[in-house]
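# Task: produce atomic coordinates for the following.
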Amino acid sequence: MRPLILVVEDETLVRMTLVDVLEDAGFKVIEAVHADEALRVLKAVSGIDAVVTDVEMPQGSINGFELAQRVRTDRQEIGVLIASGRAAPKAGDLPEGALFIGKPVHPETLVRLIKNLLGPPLG
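Next comes the predicted model:
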């Protein structure tokens, strides 16, 4: 079964690129435009293995750091990767176990980090 990744990114072209890279690497992908939509998806869809989120998403009520904290609090089994081209994490921004990467994200780096979050393959 292919791992399911939730991509949270407000910029359409960036989101499409992330989705393409992850699908090409064998993942199933669900998209959300901002953190509020992502939280709705997380409530409605079981089996999400990891979340890849941007930090700055003007449309939502919270940013990617806050989304990551919520995911970590509510669903500890989900891996979290935070990406940003502008906002670097300060002390306390990253929840335990979450990873941060600067943008632009190289496709091979993205796939490697997601695989690290998911841990060793089962079976």
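# C-alpha only now, for contacts and for neighbours.
Fine.
# how about the helices in the protein?
12-24, 35-44, 64-74, 107-118 (DSSP state H).
# Quick check: which of these is buried the most?
helix 64-74 (a mean of 20; mean count of other CA atoms under 10 Å).
# Go ahead and flag the most central residue of the protein.
The centroid of the chain falls nearest to Val52 when counting by CA atoms, centre = their mean (1.2 Å).
# And this one, please, so the two structures can be compared:
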Amino acid sequence: MSRHILVVDDDPQGLAVLKEIFAELGFQVMGVGSGDEATALLESDAPIDLVVTDVYMPGVTGLDVFQAARKRDPHLPVLYITGFIPPPLQEILAKASRTLVLQKPFELSALLRALDQVIPLGAGGAPAREAG
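As a prediction, this is how the structure comes out:
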């Protein structure tokens, strides 16, 4: 069974790169360019095993996306990709499980390590397959 990932970034180039990386890692990728689109997907029945989101976006922010993810499933992993971690987010992360921040710019190896902490990856970086 493949894993489904929701990638949120208001920068079209950043979104395209992230979608390509996650697709190559074997994820089924849904990429959206706004927090509004992300929260709508999180409120739907769309399969989502991991949320990767930017923090600073106009309107609905990455923190809002995090809250929608936790409302959907308190254990849904969230990976923030950002250049800066604001104090309110630092406080939330100190208490939240299965949530990490990866600071921009980052290398692929750092992304793989962060992913492996929030959603176990199989050999070669592919999402771990579930027995069944």
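# coming back round to it: among the helices of the first structure, which comes closest to Gly85 of the first structure?
helix 12-24 (11.5 Å; CA to CA).
# which residues are in contact with that closest one?
7-9, 28-29, 31, 107, 111 (CA atoms under 8 Å, 6 or more residues apart in numbering).
# What of stretch 49-67 of the second structure?
For stretch 49-67 of the second structure, contacts defined as CA under 8 Å, 6+ apart pick out 3-10, 34-36, 38-39, 69, 76-82, 89, 119.
# Mind checking which of those residues land in strands?
When DSSP state E is applied, the contacts of stretch 49-67 of the second structure are split such that 4-8, 78-82 fall in strands.
# got a list of what Ile78 of the first structure touches?
48-51, 71-72.
# run the last query once more with 10 Å
When contacts are counted by CA atoms under 10 Å, 6 or more residues apart in numbering, Ile78 of the first structure touches 5-6, 47-51, 68, 71-72, 97-98, 117-118.
# can you redo the residues you listed as a markdown table with distance to Pro58 of the first structure?
Formatted as a markdown table, the contacts of Ile78 of the first structure follow (distance: CA to CA, whole Å):
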| residue | distance to Pro58 of the first structure |
| --- | --- |
| Ile5 | 22 |
| Leu6 | 19 |
| Gly47 | 27 |
| Ile48 | 24 |
| Asp49 | 25 |
| Ala50 | 22 |
| Val51 | 18 |
| Ala68 | 16 |
| Val71 | 19 |
| Arg72 | 22 |
| Gly97 | 25 |
| Ala98 | 22 |
| Leu117 | 27 |
| Leu118 | 29 |
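# Tell me which of those residues persist in the second structure.
Under the criterion both residues aligned by TM-score structural alignment, their matches' CA atoms under 10 Å, these that remain in contact after alignment to the second structure are 48-51, 68, 71-72, 97-98, 117-118.
# Any chance of those in JSON lines with distance to Leu22 of the first structure as columns?
Putting those into JSON lines (distance: CA to CA, whole Å) gives the following:
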{"residue": "Ile48", "distance to Leu22 of the first structure": "14"}
{"residue": "Asp49", "distance to Leu22 of the first structure": "13"}
{"residue": "Ala50", "distance to Leu22 of the first structure": "12"}
{"residue": "Val51", "distance to Leu22 of the first structure": "12"}
{"residue": "Ala68", "distance to Leu22 of the first structure": "19"}
{"residue": "Val71", "distance to Leu22 of the first structure": "20"}
{"residue": "Arg72", "distance to Leu22 of the first structure": "22"}
{"residue": "Gly97", "distance to Leu22 of the first structure": "21"}
{"residue": "Ala98", "distance to Leu22 of the first structure": "18"}
{"residue": "Leu117", "distance to Leu22 of the first structure": "14"}
{"residue": "Leu118", "distance to Leu22 of the first structure": "13"}
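# Nice, that's everything, thank you.
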